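In: Sequence plus predicted model, see below.
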Amino acid sequence: MAAIIITILLTVWSITIDAPLEEPANPSVTPNPSKAPWYFLGLQEMLVYFDPWIAGVVMPVLIIVGLMAIPYIDVNPAGNGYYCFKERRFAILTFLFGFLVLWVLLVIEGTFLRGPGWNFFMPWEKWDPHKIVALTNVNFPYLFGFREYWAQAAFGLFSIALWYATIPAWYIWRRATLVNVGFTRYALKAFLFMTMMGMVAKMFLRIAFNVKYVLVLPWLNI
């Protein structure tokens, strides 16, 4: 019934409302802002928080590989053949968080809240093409007083290792997860989950403290 209702709504919507098409492309005029199609705006929005090789290559690959790996790393028989939330609370909430927050929300933000210069505008603000936002970006180790290059690199490596190790280790200690799924499955599951949450942490650091990189190396910036 729900599928029928949605189909009817989409059909009526597509008939009564014209598609928001713009004028033909003009190679002599560059729109400001220049936006990708809406289904790629999540990736374009990620470029604000990550380098292109992460936002455009690493993260999409991890999303695809992670979705492909779900049947192999999720061996919980609960929910097979029937719908349930209580027995699969963590799995369902994790998927919804990744889809709604890390994809749909980024698409909405890139579509409606990014204006000229890819500046952030609230819905009630006018898109001013002359808006300039003065930002002083710093690296994460700089906030803790590390000024030397290799000291910052060492602290960045330590921070990332701590991020990937602490919470999964605590969860093992609390729940004895390895007994149920095995080390390989749990390690892969923990890596994908902590990477997803690491994206949120990096976005928060960027918005709240203007942190550009957590780790800076001659050949790698994260």
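Out: Received, thanks.
In: contacts and neighbour counts: CA atoms only from here.
Out: Fine.
In: those helices in this structure, which residues are they?
Out: Using DSSP state H, the helices of the chain run over 2-16, 41-46, 52-53, 59-73, 89-96, 105-108, 149-175, 178-181, 183-209.
In: could you dump those helices to JSON lines with distance to residue 79 and mean neighbour count?
Out: Listed next are the helices of the chain as JSON lines, based on distance: least, Cα to Cα, whole Å; neighbours: other Cα atoms under 10 Å:
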{"stretch": "helix 2-16", "distance to residue 79": "21", "mean neighbour count": "10"}
{"stretch": "helix 41-46", "distance to residue 79": "30", "mean neighbour count": "22"}
{"stretch": "helix 52-53", "distance to residue 79": "37", "mean neighbour count": "14"}
{"stretch": "helix 59-73", "distance to residue 79": "13", "mean neighbour count": "13"}
{"stretch": "helix 89-96", "distance to residue 79": "11", "mean neighbour count": "12"}
{"stretch": "helix 105-108", "distance to residue 79": "28", "mean neighbour count": "18"}
{"stretch": "helix 149-175", "distance to residue 79": "20", "mean neighbour count": "14"}
{"stretch": "helix 178-181", "distance to residue 79": "16", "mean neighbour count": "13"}
{"stretch": "helix 183-209", "distance to residue 79": "19", "mean neighbour count": "16"}
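In: One more to weigh against that first structure:
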Amino acid sequence: MRQAVLNDERIEKGEPVDEKVEEGRVWVWPDLVYTELICLILCSVVLIVWSILLDAPLEQPANSAATPNPSKAPWYFLGLQEMLVYFDPWLAGVVLPTLIIVGLMAIPYIDTNPKGNGYYTFKERKVEISIFLFGFVVLWSSLIVLGTFLRGPNWNFFGPFEYWDIHKLEALTNVNLSEYIWLRGLGVGLPSQWFIREFFGILLTLIYIFALPLLLAKSFLKGYYEKLGPARYYVGIFLFLMMLSLPVKMLARWLFNLKYVVAIPEFFFNI
């Protein structure tokens, strides 16, 4: 980001970016390769000495009669484990990770803006860089930090300096959207037919996926719609809305104890 800011300042002054200035350049071989080789040797020495002097923090051998509490995945999977709090396994473990991979693969085909190719810049790619930083830092990295340091026994939330009390109980009554509407809003019982019961949740989901992109294309994102075209715009906005669904669902759980927007246990389908 520092180099991007420096390049933006040079562009405003009408000067070429640093990556296109010939002065001060060095060859990959031997300058860069030698530097990387020295760093590799130094890091290897540090790791070897560290491993000799300090014992690895290994726990007791696995015991099926004594499951650790909390039972956590490796740190790089804790983001997925934290997502399981808010989504069903088929969404948190299959659909959303697949969309992440597909979205990363689709970026070069969706974003064909030539600005920023071969040099760092922020002002010329504000939206693109901000979306990436939001997805990686705010969502993915924060979920790993949350699962590593703030989730204790029984996967309860603990503050940074709070004692991990295994007997801590949190009185949470998670409620589905259909229960909010039929029981609390309309004051009637839940319909027995699943489609009628979940009609409002299904309608809200369809509006979020299909109607919201159209509204954004006519208003706030009109410029992007005209620049990208219908196909690339709808693919990009669909991936963005799927990414945005995670913080939306998290806020709904924290503020309203909302469990599922659509809950159809008859078909093991919950959103």
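Out: Okay, I see it. In this text, all values refer to a predicted model and were calculated from it rather than measured experimentally.
In: quick one: TM-score?
Out: With the length set by TM-score structural alignment, normalised by the length of structure 1, the two chains reach a TM-score of 0.87; 217 aligned residues with a Cα RMSD of 2.5 Å.
In: Counterpart of residue 181 of structure 1 over in structure 2?
Out: Mapped onto structure 2 by TM-score structural alignment, residue 181 of structure 1 lines up with residue 228.
In: Give me the distance between that match and residue 234 of structure 2.
Out: Look at residue 228 of structure 2 and residue 234 of structure 2: by Cα to Cα, to the nearest Å, they are 9 Å apart.
In: Equivalent analysis for residue 99 of structure 2, please.
Out: For residue 99 of structure 2 relative to residue 234 of structure 2 (Cα to Cα), the value is 14 Å.
In: just to revisit the earlier point, pretty sure the match of residue 181 of structure 1 sits against residue 113.
Out: No. The pair residue 228 of structure 2 / residue 113 is not scored as a contact, 9.5 Å apart, by Cα atoms under 8 Å.
In: need the helices of structure 1 in JSON lines with distance to residue 80 of structure 1, can you?
Out: Output for those, formatted as JSON lines (distance: least, Cα to Cα, whole Å):
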{"stretch": "helix 2-16", "distance to residue 80 of structure 1": "22"}
{"stretch": "helix 41-46", "distance to residue 80 of structure 1": "32"}
{"stretch": "helix 52-53", "distance to residue 80 of structure 1": "37"}
{"stretch": "helix 59-73", "distance to residue 80 of structure 1": "12"}
{"stretch": "helix 89-96", "distance to residue 80 of structure 1": "13"}
{"stretch": "helix 105-108", "distance to residue 80 of structure 1": "30"}
{"stretch": "helix 149-175", "distance to residue 80 of structure 1": "22"}
{"stretch": "helix 178-181", "distance to residue 80 of structure 1": "17"}
{"stretch": "helix 183-209", "distance to residue 80 of structure 1": "19"}
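In: out of the ones you listed, which comes closest to residue 143 of structure 1?
Out: Of all the helices of structure 1, the one in closest proximity to residue 143 of structure 1, counting by Cα to Cα, is helix 183-209 (8.9 Å).
In: Which strands and helices lie in contact with that closest one?
Out: Packing partners of helix 183-209 of structure 1 (3 or more Cα pairs under 8 Å, 6 or more residues apart in numbering; DSSP states H and E): helix 59-73, helix 149-175.
In: what's the angle from the last one to helix 183-209?
Out: Yep, that's helix 149-175 of structure 1 we're talking about. Interaxial angle of helix 149-175 of structure 1 relative to helix 183-209 (axes from the mean of the first three to the mean of the last three Cα atoms, to 10 degrees): 130 degrees.
In: Stretch 60-71 of structure 1 vs structure 2, average distance?
Out: In the superposition against structure 2, stretch 60-71 of structure 1 averages 0.8 Å from its aligned positions (mean Cα distance after the TM-score superposition for structure 1).
In: Nearest to the spatial middle of structure 1, which residue is it?
Out: residue 102 (4.0 Å; Cα atoms, centre = their mean).
In: what residue of structure 2 takes the place of it?
Out: Applying TM-score structural alignment, one finds that residue 102 of structure 1 aligns to residue 139 in structure 2.
In: Residue 88 of structure 1 pairs with which position in structure 2?
Out: Per TM-score structural alignment, the equivalent position to residue 88 of structure 1 in structure 2 is residue 125.
In: what's the neighbour count on that match?
Out: 13 (other Cα atoms under 10 Å).
In: which ones are touching it?
Out: Residue 125 of structure 2 sits next to 115-116 when contact means Cα atoms under 8 Å, 6 or more residues apart in numbering.
In: swap in residue 107 of structure 1?
Out: Residue 107 of structure 1 touches 38-42, 45, counting by Cα under 8 Å, 6+ apart.
In: so which of the helices and strands packed on helix 183-209 of structure 1 comes closest to residue 206 of structure 1?
Out: Closest among those, once you apply Cα to Cα, is helix 149-175, at 15.3 Å.
In: ok, the counterpart of residue 77 of structure 2 in structure 1 - how many residues close by?
Out: Using TM-score structural alignment, the partner of residue 77 of structure 2 in structure 1 is residue 40. Residues lying near residue 40 of structure 1 (other Cα under 10 Å) number 15.
In: Just give the closest residue to residue 40 of structure 1, not the sequence neighbours.
Out: Distances taken as Cα to Cα, 6 or more residues apart in numbering place residue 107 nearest to residue 40 of structure 1, at 7.5 Å, with adjacent residues excluded.
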